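1. build me a model:
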Amino acid sequence: MTKSDYTQLSVYNGSDEAVEVYVTFAAQNSQNKCCPTPCGLSDFPFLTKVNQLMGKFTLDSKATQNFDPKGKCFSGNIGFYIEPQCPVPDAGFHHGETGTNIAEFTLNPNIPCAEAIDISCVNGVNCFIEMKVDADAGWAYGSDNTPITTIYNRGLQENSGNPGVYPVNCTDCIRLVGAKPCPSLPLGPAQTERICNVQRSERGGTVQVNLVVPVPM
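-> The predicted structure follows:
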């Protein structure tokens, strides 16, 4: 992993085919004291513009693309195959039959704000994402600050008890707040504790977002 005094991000395609990768950026917001002017499309010229806050690129099989924010706050999400959305009629698994999951992150926010990562299955699951971080780098989750180096989503209703992951339609981790984001999908089961976010106060190293092929059970 890359070593520096700020945090970088990489995306790896562990599948056997090239995939489209979608990157959604947080908007500029002067009221956000942690990350008022985050990175955007112009910071990564290899992206093709989808809209003002989203770009995409094609990642070859077994290839890695590095994102170097050069110390700027980098906040947003990564999705694979299609734009993040609820189920697409008549779609297969990877193209959104049961919605889409994303890897979410906020890196290099203003001190004392914490860095944070998670995998959101709120809008469903269309692939298996793993996020890996450096060991002994301060990443932890839950009320007991349990150290962790890898998070990974499972199937649509298999993420309860799985740290770093928001279950389907569980907008508040342990429950749904408001209307279902994806009405055609089931609710949860939710987490029983607030373990959906992984955070740290340190900076440096690389957060890896990996598209993985799960081992058959």
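2. CA only for contacts and neighbour counts going forward, please
-> Will do.
3. OK, contacts around the residue nearest in space to the middle of the chain?
-> The residue lying closest to the centre of the chain (CA atoms, centre = their mean) is A103, at 1.1 Å. Contact partners of A103, counting by CA atoms under 8 Å, 6 or more residues apart in numbering, are 77-79, 117-120, 129, 131, 209.
4. distance to P87 and secondary structure for those - can I get that in TSV?
-> What follows is the contacts of A103, written out as TSV (distance: CA to CA, whole Å; DSSP: H, G, I helix; E, B strand; the rest coil):
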residue	distance to P87	secondary structure
N77	18	strand
I78	17	strand
G79	14	strand
I117	24	strand
D118	21	strand
I119	18	strand
S120	15	strand
I129	18	strand
M131	24	strand
V209	23	strand
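5. start to end distance for stretch 54-68?
-> By CA to CA, to the nearest Å, the extent of stretch 54-68 from end to end equals 17 Å.
6. how far does that stretch sit from its chain's centre?
-> The chain centroid and the centroid of stretch 54-68 are separated by 14 Å under CA atoms, centre = their mean, to the nearest Å.
7. hang on, the earlier thing: the contacts of A103: which two are farthest apart?
-> Farthest apart among the contacts of A103 by CA to CA are G79 and I117. That separation is 13.9 Å.
8. neighbour-wise, which of these two wins?
-> Applying other CA atoms under 10 Å to G79 and I117 shows that I117 carries more neighbours, namely 27 against 24.
9. once you drop chain neighbours, what's closest to the more buried one?
-> F105 (4.3 Å; CA to CA, 6 or more residues apart in numbering).
10. ok, now how distant is the one you found from F46?
-> Here F105 is placed at a distance of 20 Å from F46 (CA to CA).
11. okay, the two: which has more neighbours?
-> Ranked by neighbour count (other CA under 10 Å), F105 and F46 place F105 first, with 23 against 14.
12. looks to me like the more buried one is in a strand.
-> Yes - the assignment for F105 (DSSP: H, G, I helix; E, B strand; the rest coil) places it in a strand.
13. state the distance from it to E115.
-> Per CA to CA, F105 is found 8 Å from E115.
14. chain neighbours aside, what residue packs nearest to the residue nearest to the centre of the chain?
-> Nearest residue to A103, sequence neighbours excluded (CA to CA, 6+ apart): I119, at 4.5 Å.
15. this one next, for a side-by-side:
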Amino acid sequence: MGTTELIIINDWTEEVKVYLTLDEGEEYISDISKIPFVKETTSSNQGYFVLGPGKFISYNSPQGKTFSGNIAFNSPPLNCPTDDFPMGINLAEFTLNSYSTNPKSWETVDISNVSGANSYLKFLLTDGEKWNAGPNHPNVTKFKNAALGKNIGNIGVFPYGCDICTASVAPPICGNKPIGAPSSPIPQTDAICNVQRAASNAGGTVSLFYMGPIPVHKV
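-> Sure thing, here's the model as predicted:
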């Protein structure tokens, strides 16, 4: 069993600020100061760095350490839209190299548009054992998000307000919806939001591409 490498790539024409927020737990990488490419810290488990156009960074967590958290672009995670980010923020979520923490666990990756979407993101899964999005999608090698309201049927994407993929149970409560969000959350018809594989199958590369900002369309 190997370890899974994460690569973050700026596939856009301008530099982008990348926020990394780490999950906390026993045998997790949870101290942001231990991540060598993070240049500025905002809390003990969150920080950011800047990627120029066409640039990338890579990270492979130490053996026996789970690497889990989320990545947001140009803003830290937000539960509700703001004046600066009226469409909200989407997240690239990941749990990698979790076997030592829990041998029966899963490696998972997804894109969460639950609180909005400001970025076009794409995951590319290469080498290593196969990833799946359930029995009907046994070999997922890539997936990406669309703008809010246009992700039904998109593997690996939690739609707006759908905190458990196929339903909206307890999403963030906000005074206003992100621009472009449907009037009511529209969940996926099948549980395809988590792309996963057994933690014992770790190895290969998970590449996250920032494909640029989603344009704001005033309504």
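16. let's have the contacts of A103 of structure 1 in JSON lines, adding distance to Q85 of structure 1.
-> Listed next are those as JSON lines, based on distance: CA to CA, whole Å:
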{"residue": "N77", "distance to Q85 of structure 1": "13"}
{"residue": "I78", "distance to Q85 of structure 1": "12"}
{"residue": "G79", "distance to Q85 of structure 1": "10"}
{"residue": "I117", "distance to Q85 of structure 1": "20"}
{"residue": "D118", "distance to Q85 of structure 1": "17"}
{"residue": "I119", "distance to Q85 of structure 1": "15"}
{"residue": "S120", "distance to Q85 of structure 1": "12"}
{"residue": "I129", "distance to Q85 of structure 1": "16"}
{"residue": "M131", "distance to Q85 of structure 1": "21"}
{"residue": "V209", "distance to Q85 of structure 1": "19"}
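17. pick the one among those closest to V177 of structure 1.
-> Closest to V177 of structure 1, out of all of the contacts of A103 of structure 1 and judged by CA to CA, is S120, at 15.0 Å.
18. out of everything not next to it in sequence, what's closest to that closest one?
-> Nearest non-adjacent residue to S120 of structure 1 (CA to CA, 6+ apart): Y166, at 4.8 Å.
19. which ones are touching that neighbour?
-> Residues near Y166 of structure 1 by CA under 8 Å, 6+ apart: 118-122, 159, 173, 190-191, 196.
20. repeat that for C162 of structure 2.
-> Counting by CA under 8 Å, 6+ apart, the residues that C162 of structure 2 touches are 114, 168-169, 171, 185-187.
21. of the residues you listed, which is the most crowded?
-> V114 (26 neighbours).
22. now do the same contact list for the residue opposite N159 of structure 1 in structure 2 once aligned.
-> Matched by TM-score structural alignment, N159 of structure 1 corresponds to N151 in structure 2. Applying CA under 8 Å, 6+ apart to N151 of structure 2 gives the contacts 145, 157-159.
23. most neighbours out of those, which is it?
-> P159 (37 neighbours).
24. ok, that residue to P185 of structure 2 distance?
-> Separation of P159 of structure 2 from P185 of structure 2 (CA to CA): 7 Å.
25. next: L51 of structure 2.
-> Counting by CA to CA - L51 of structure 2 and P185 of structure 2 are separated by 33 Å.
26. T41 of structure 2 too?
-> Separation of T41 of structure 2 from P185 of structure 2 (CA to CA) stands at 34 Å.
27. can you map out the helices along structure 1?
-> In structure 1, no helices are defined using DSSP state H.
28. what about G134 of structure 2, how many neighbours?
-> Other residues within reach of G134 of structure 2, judged by other CA under 10 Å, total 18.
29. which residues sit in contact with whatever residue of structure 1 lines up with it?
-> Aligned against structure 1 by TM-score structural alignment, G134 of structure 2 finds its counterpart in G142. By CA under 8 Å, 6+ apart, the contact set of G142 of structure 1 is 193-198.
30. at 6 Å what do you get?
-> Residues near G142 of structure 1 by CA atoms under 6 Å, 6 or more residues apart in numbering: 194-195.
31. swap in K55 of structure 2?
-> When the contact criterion is CA under 6 Å, 6+ apart, the partners of K55 of structure 2 are N10.
32. and it, what's its match in structure 1?
-> Taking TM-score structural alignment, K55 of structure 2 has A63 as its aligned residue in structure 1.
33. against D16 of structure 1, how distant is that match?
-> 10 Å.
34. over to Q52 of structure 1?
-> From Q52 of structure 1 across to D16 of structure 1, the span is 31 Å (CA to CA).
35. S105 of structure 2 matches what in structure 1?
-> Per TM-score structural alignment, S105 of structure 2 is aligned with C113.
36. how many other residues sit next to that match?
-> 17.
37. what does D190 of structure 2 align to in structure 1?
-> Using TM-score structural alignment, D190 of structure 2 pairs with E193 in structure 1.
38. list the contacts of the closest residue to that match other than its chain neighbours.
-> Excluding the flanking residues, the one nearest E193 of structure 1 by CA to CA, 6+ apart is I174, at 6.3 Å. Residues counted as contacts of I174 of structure 1 (CA under 6 Å, 6+ apart) are 190-192.
39. kindly report the same for R194 of structure 1.
-> Applying CA under 6 Å, 6+ apart to R194 of structure 1 gives the contacts G142.
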